[in-house]
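Engineer: coordinates only, sequence not included:
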């Protein structure tokens, strides 16, 4: 014998049961179905020593279940002969109908509840036991020893399995094997499964026999008909192909389920029509059913049909199957014609058919069987529709709602879906039983007392929802009035729901790739019939499909959040302080994914500023990472003080190189590169109010003058970055102070639901407001121009220009004469005194002396000196030479080479900027000297080894 794992531990289950009864936690030691049953027993107020079983005499001891199971029970009794095996058959309520014993003498040693039919073993009476738990779990279960709740059953083990009607899926009863738990054997599961299947086949055979009797009654009635009463024939011989016959059989199934006399005209492909006649038929044994005939006739036949028998008609079986093949239905006065498959009701008159009509049997069956067939077809249709309606988006909450909308009203009247907060964020839940939030409530009405959307749900262990989540199996509660766990969750709300006729529940775990993502609960109220196993299978199939879509949406949400976080980290977190422009910006990711839009504000030398907007075509991690690389490269190229067209040329070369590196030797891999990146680069100079810009395939900016005039400058387009070999061109504009530069990406104006010119006009109207702060401009553009559902990222940068006051600019033109350096120093000192910058005068004199001397010695005239007083003091020395100085370490014996070292130490930053006429050497000095005194500069350096100028 093979003992089950928990039994092999000997006293283990006993200790676990005692610990549970003492209020301890035993989740790790007890199987989930057993623990759930114990918890339900406790909630019902049962005690292990007080599980009294009721006895009922209201038993159908000769019903269809007993007749079907009789031979199978005989076989089991013979199989277990001589063994301590108790075989029992119970009905759908848990009442035992029959008992068989492998050893007949067992009867003398067993209590009446174990040997006499009639005792009810439902879980609410007997606690955890085989029959009761099989009805509760609706599947094969095993219980060993102390897993039973009642004290009297501690030495026993059992295996129990539901027996179903294969036509409707309903549980007709339970087959149970009882034995000492020391005799546990895994092979018993195979035996009881096969025995249950045999009983189910015999139940189906009973239904088949009833249908065969109906068919014989139909054939007998057909033979008694007059020979000229139409021309009976087979459907296949009437020219109807398999597709036509399938349409007729589907409609015939509906007519059988309606159990009414009717004549229905069914349209077929090719503008053909066939009339289906629905007639009652009764077999010789009294089984009542419906026969459906198809009648085909010529176009000129005009016939009527009685849909209800006249009162004078004798209702014998043959009279009920009276045959009148008809080709067309003419409704009696006062009734509407039957169109589109709607049956005509009411009394009518039958005329003799004109010759040429043919008819044939389509289906014969009982109304109940027809209802099951219709329900099965509708379930298939619902599943087919679900494949197209669930998962239309990659939004977790929307996908969950699509599941609810799909199930109502086809399966349930109300659906609630609870998901952990982690799933809504896109993360994988660590403990799906905790932190559940009501995500969806959907039903035929809105005034039912379910927890509202957004509320946190704390489920008790005995609730069907938590049981399904912990076990991973669907839980069906056919009658909520007896579902103690569901009622205990919220007794007030439960009573209100029961008062509103909510009577049946299916709780299904949302499982995808082995991960529990939440719970879907299906409730029924309008249909008085409780949920059955077919409904449970349908709910499970719908939920499984939805769970995969929810998991895909969850993964997308997580990746989208990661890419968005990466992109936001690569975008500017703040802009450096500068006075050239006042800026405001917005970034909006696309609904379907994160793209590669970016922007930047880069302070340049001599109080100038660069404004950059770019767009990497595509979405996802690759686009975001590429955006970061291009933004970093653009900042580095800007540090070289290059004009806009040269910056774009360097970016173009970089993108081409990255494409080649990512593509490798495989030409087809080039599609994974970043061809399609665009960029707009703008430099604004507040000293001259001049704006220079160039673009690489990017939309031109909008210029808003102080009076509110909006223009889109005719800027040379230039090719997108990465094509290579094509030049970029610049354009220059003079901007009055207070003008606004509006830079944006194409997601702002390109939308498939809106014309491009319309979008530009909307942008123009949004910008046409004089003297408006950039922040207000951003808000206005987002409010009036941005599409409702952006398909692409949107980057928006608004800069209002300022001008450096002319009184803060000082310029001197010098001839190439070293003797004039001292006079320049004096002039600089006077200007610094006027500006109140006496404290940095000494350092500035040293710095300018070095720069001017180098220009005179190594440069070419004319030479110009300019001071710019802004946030820093910028010193510029320009000449007509294109040679640039280089910082180096001077040897001890060198007479020169230390001047630029001095410049670097006295300034915050310095560099060279090339112009069309030569170059500019610039250096920026802080407005405060470290230490607050000029002699601090002297103390910072050793001047002994520096030769005089």
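Structural biologist: Received the coordinates, thanks. Remember, it's a predicted structure, so these values are computed and weren't measured experimentally.

Engineer: CA atoms for contacts and neighbours, from now on please.
Structural biologist: Noted.

Engineer: how near is the residue of the chain most remote from its centre to residue 825?
Structural biologist: Most distant from the centre of the chain: residue 819, at 78.6 Å, with distances by Cα atoms, centre = their mean. Distance of residue 819 to residue 825, given as Cα to Cα, to the nearest Å: 11 Å.

Engineer: likewise residue 653?
Structural biologist: 45 Å.

Engineer: do the same with residue 585
Structural biologist: Counting by Cα to Cα - residue 585 and residue 825 are separated by 43 Å.

Engineer: For the stretch 451-600 of the chain, just list every one of the helices.
Structural biologist: 464-471, 484-489, 491-499, 533-570 (DSSP state H, counting those that start in this stretch).

Engineer: Of these, which is nearest residue 332?
Structural biologist: helix 533-570 (41.0 Å; Cα to Cα).

Engineer: For burial, what's the neighbour tally of residue 347?
Structural biologist: By other Cα atoms under 10 Å, 16 other residues sit near residue 347.

Engineer: need the contact list for it.
Structural biologist: Contacts of residue 347 were listed using Cα atoms under 8 Å, 6 or more residues apart in numbering, and they are 306-310, 332.

Engineer: Separate out the buried members of the residues you listed.
Structural biologist: Buried by 16 or more other Cα atoms under 10 Å: 306-307, 309, 332, out of the contacts of residue 347.

Engineer: Which one of the residues you listed is nearest to residue 689?
Structural biologist: Closest to residue 689, out of all of the buried ones among the contacts of residue 347 and judged by Cα to Cα, is residue 332, at 92.8 Å.

Engineer: okay, the buried ones among the contacts of residue 347 in CSV with distance to residue 404 and secondary structure next?
Structural biologist: Converted to CSV, the buried ones among the contacts of residue 347 look like this (distance: Cα to Cα, whole Å; DSSP: H, G, I helix; E, B strand; the rest coil):
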residue, distance to residue 404, secondary structure
306, 44, coil
307, 40, coil
309, 45, coil
332, 45, coil
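
Engineer: and which of these is nearest to residue 846?
Structural biologist: Using Cα to Cα, residue 307 is the member of the buried ones among the contacts of residue 347 that lies nearest residue 846, at 116.3 Å.

Engineer: put this beside the first:
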């Protein structure tokens, strides 16, 4: 190994001129051979580098390692993994006297750098090591141990230790330490401590902390001091206060510990405080960002999301916050991407604000109000540049702006605003609005770190607000579609008086597929329908529209309720199969959706399912026939106010297929109420079905001025504050047709009976004052009765019903329905039904339990 030049001086000379000689350094390889020696080692033991290099380090020991009271020195070759060792060694000086030295040994391994061996240490060569041993690693790096020991200096240096320690303690600029006696009275403090308290030691001596600092923090610290004196346990506090010697609040990390002499006598207590203001604010900012992630965007409501942003920022970041969106968002569906091109002025709508004071007295603009901001104002500047801006209120840009607005100028003077930040709300490249942060109560102005935090909060809120705006637009489209598919008004008919309500679900659930309908039927009857498509969104609304159209089509052919639901069940099954096919599900694995699967799953799989309640009421007989498919049973309120739920066979939900539906036929007294509803009215996450049903019964039993008022009171009493599902409600009050407005005759199955039947019908028209309808009625009666006699099976009956229209019905025992056709030139028949269709308002046929009924309806006006 090449010998290096000997340099006796350390890189930094000592004041006493000894330089590097005050530190003894030696290197020893893994075999215990000395491979390096400096001037300090020579001064400590008297050996020169030439005398010691290549010798065994153990030869320098005055006695065996571990002998007497000295700790053992580990063999260098046995503990190569030990990173460091320290202890006292008895060494032998060149002149033979014993030297006890404190030694610190560092273990060097290949690949380590900066091992502490300074320049000036002389190293031995490989031929100086026995048996060719070397302290080089295979890659040429030195390995082994570095031993260091302090060389004793002049005796005068040790006498200055006390003064040095005292000055180092008292003049500490960064650690605020104060000492108190057992009465908690001040005795001495460091330079930093005196600066915090703003007084000298002489002025503070004899005072307690509560005498100097008028703050609850002082009382808290003194209580901790007493605990320290009583228990001897070190206490730790974190506090924030405005000290007399400071111009702003500081956060402190304080340790309190008891002071005692060597005999254990308690002398007092000391406090050591470290200024952690920057760490405190950094932690507060991180907590604010973490809280914003959970508190902002809890709903898809634009206004609430903006208010959540304001609530998060006050009071931790600002004393006043306002959130304004572009007024153009009210009309335009979406803003173009990029920063806003601001012209002469900018219109913003205030949607949220918050303050450290109740009722937000600083606000110049009320919630929902639109205000105009001139070009060059901070909000307009932020939106024009797309960047956050930090201002002092005294800056020229703000001063010129508020000078033109007396209201803002007065509020700034009244509350003492001193700094503000404006941050644009931008998401997905689109500018939405601006957030303003202001301080007036907080003494410190905003800094750059505060601006970064404000930008982070605004960015998080902007994404949530943009999501809410997009959802609001989509939901408005879905609600518009949903309402367009529902009845725009209930049709006029005499069988019932009806009122209805439809409430879409809240923002989380989305628009669903609930619907209701009132369908006039032949014979003055009426059909009442309520249904519920499983799922939410456009898909559910579209499915609802298809099912409502199907129900009206099936009702038009006068199917009984149970048969109608059977046909509807087949339709839902086909729709489900189509949906499965559109998603690539093989036909043999396609299955209709049972009720109860989540809406989100239904939307993703395209499943179709629904429930339905269908009822037909006849005002002539006052009978109501009902059937349901997995739907809640209807409620009936009798004229005396008694409420009951009809024990109607439930039936499976639509779409399962293969299971029959059963109907129930009951008689309803005139003036009864029939309430049909969807499950969203009585079921919720906060209450069970029985509780919702009980509330519904109580609400229906309460008196109401009208059916509309009853609908409102039912919704108010039964629904939770935030419904989670759509609600459809249909309430109908039954009417009965007077017996004198209905006439019926049995018709013998003989052609000669037609003449007598015509006469009977004309006499009844005269009694009703409908002589103007005699000609058409006579022709209709002749045609329908003649066809029944010729082609149908007895018994045959003619019935006239005088309602809002005049209805002529002919019933027989045959199930074969007639078909209208166009007769050729030389045909002798085939023109009768065509004439009936031309002369009446509408006509048709419906099945009955014993056959069929052919009917024709014509509009009439009573004679004056």
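Structural biologist: Arrived safely, thanks for sending. None of these values were measured; they are calculated from a predicted model.

Engineer: Once they're superposed, what TM-score comes out?
Structural biologist: After superposition, the two chains reach a TM-score (TM-score structural alignment, normalised by the length of the second structure) of 0.68; 625 aligned residues with a Cα RMSD of 3.5 Å.

Engineer: Tell me the one among the buried ones among the contacts of residue 347 of the first structure nearest to residue 842 of the first structure.
Structural biologist: Of these, the one sitting nearest to residue 842 of the first structure (Cα to Cα) turns out to be residue 307, at 116.5 Å.

Engineer: Wait, that closest one touches residue 349, no?
Structural biologist: No - using Cα atoms under 8 Å, residue 307 of the first structure is not in contact with residue 349, being 9.2 Å away.

Engineer: Once you drop chain neighbours, what's closest to the equivalent of residue 663 of the first structure over in the second structure?
Structural biologist: Mapped onto the second structure by TM-score structural alignment, residue 663 of the first structure lines up with residue 580. Ranked by Cα to Cα, 6 or more residues apart in numbering and with sequence neighbours excluded, the top spatial neighbour of residue 580 of the second structure is residue 590, at 5.7 Å.

Engineer: Could you report the neighbour count for that neighbour?
Structural biologist: With other Cα under 10 Å as criterion, residue 590 of the second structure counts 17.

Engineer: Pretty sure it sits against residue 574.
Structural biologist: No - counting by Cα under 8 Å, residue 590 of the second structure stays clear of residue 574, with 10.4 Å between them.

Engineer: ok, the residue nearest to residue 580 of the second structure - contacts?
Structural biologist: Going by Cα under 8 Å, 6+ apart, the list of residues near residue 590 of the second structure reads 576-577, 580-581.

Engineer: of all these, which comes closest to residue 604 of the second structure?
Structural biologist: Nearest to residue 604 of the second structure among the contacts of residue 590 of the second structure, with distances taken as Cα to Cα, is residue 580, at 10.6 Å.

Engineer: Quick check: the closest one touching residue 605?
Structural biologist: Yes - using Cα under 8 Å, residue 580 of the second structure is in contact with residue 605, at 7.3 Å.

Engineer: Compare neighbour counts for those two and give me the winner.
Structural biologist: Taking neighbours as other Cα under 10 Å, residue 580 of the second structure and residue 605 compare with residue 580 leading, 21 against 16.

Engineer: Please give the element, helix or strand, for the more buried one.
Structural biologist: Following DSSP states H and E, one finds residue 580 of the second structure within helix 561-582.

Engineer: Only the buried residues of that helix, if you could.
Structural biologist: Buried-residue list, helix 561-582 of the second structure, by 16+ other Cα under 10 Å: 561-573, 575-580.

Engineer: for stretch 619-630 of the first structure, same thing?
Structural biologist: 619-628, 630.

Engineer: which residues touch the corresponding residue of the second structure for residue 547 of the first structure?
Structural biologist: Aligned counterpart of residue 547 of the first structure in the second structure: residue 462 (TM-score structural alignment). The contact partners of residue 462 of the second structure, by Cα under 8 Å, 6+ apart, come to 425-427, 432.

Engineer: One more: residue 382 of the second structure?
Structural biologist: 388-389, 422-424, 434.

Engineer: which SS class is residue 812 of the first structure?
Structural biologist: strand (DSSP: H, G, I helix; E, B strand; the rest coil).

Engineer: That one matches what in the second structure?
Structural biologist: In the second structure, residue 812 of the first structure lands on residue 745 (TM-score structural alignment).

Engineer: likewise residue 560 of the first structure?
Structural biologist: That one, residue 560 of the first structure, aligns with residue 475 by TM-score structural alignment.

Engineer: One more: residue 454 of the first structure?
Structural biologist: Match for residue 454 of the first structure (TM-score structural alignment): residue 368.

Engineer: Go ahead and confirm its match touches residue 349.
Structural biologist: Yes - between residue 368 of the second structure and residue 349 a contact is recorded at 6.0 Å, counting by Cα under 8 Å.

Engineer: what comes up buried for stretch 732-751 of the first structure?
Structural biologist: Buried-residue list, stretch 732-751 of the first structure, by 16+ other Cα under 10 Å: 735-751.

Engineer: In the second structure, point out the residues matching that stretch.
Structural biologist: So stretch 732-751 of the first structure sits over residues 665-684 in the second structure, by TM-score structural alignment.

Engineer: Tell me the span between the first and last residue of the matching stretch.
Structural biologist: 31 Å.
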